[in-house]
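Trainee: Here is a sequence together with a model predicted from it:
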Amino acid sequence: MMEYTRFEKARIIGARALQLAYGAPPLIKVPEGTINPLDLAEMEFDKGAIPITIIKDAKEEN
């Protein structure tokens, strides 16, 4: 899995949580009792299931 900054991680999880809130189907099996889109998006991120990528310029890498 790619290394993300905390800002990139927040952006990816936030975008996915918004999709889930608007009715997008979950990409993982939803644990019983999980109703918060933000929690579900974090679980998807941790499992590497979110199909959102960040494109970085080569010059940004140090």
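Mentor: Noted; the coordinates are in hand. Residues are numbered from 1 along each chain as shown.

Trainee: all contacts plus neighbour counts: C-alpha atoms, from now on.
Mentor: Noted.

Trainee: by contact count, what packs against the helix of greatest length in the chain?
Mentor: Across the chain, the helix with the greatest residue count (assigned by DSSP state H) is helix 6-21. Counting by 3 or more CA pairs under 8 Å, 6 or more residues apart in numbering; DSSP states H and E, the packing neighbours recorded for helix 6-21 are helix 37-46.

Trainee: Second structure follows, compare the two:
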Amino acid sequence: MSGQQFTRYERARVLGSRALQVSYGAPVLIDTDQTEPILVAAQEYDAGVLPFTVDRGDD
């Protein structure tokens, strides 16, 4: 997620996907006191540590 701008729909998709991963036991990538998966995902997104890319097909 280095320097890429996301639309609100892309952001929602990334956060939802990451929250699902966290809820199924994926390791959390940052130190946080949050326990809700969506809040953990949001903090990870804001920190820029998520390994997601969005392919828009804009050749």
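Mentor: Cool, the structure landed. The structure presented is a predicted model; accordingly, all values stated were derived computationally and were not measured.

Trainee: TM value for the aligned chains?
Mentor: Overlay of the two chains. TM-score (TM-score structural alignment, normalised by the length of structure 2): 0.89; 57 aligned residues with a CA RMSD of 1.1 Å.

Trainee: if we can go back for a sec, just give me the mean distance for the longest helix of structure 1 relative to structure 2.
Mentor: Here the mean offset of helix 6-21 of structure 1 against structure 2 after fitting is 0.2 Å, by mean CA distance after the TM-score superposition for structure 1.

Trainee: In space, what's closest to the counterpart of Glu10 of structure 2 in structure 1 - neighbours in sequence excluded?
Mentor: When structure 1 is aligned by TM-score structural alignment, Glu10 of structure 2 is paired with Glu8. Spatial nearest neighbour of Glu8 of structure 1, excluding adjacent residues (CA to CA, 6 or more residues apart in numbering): Ile54 at 7.4 Å.
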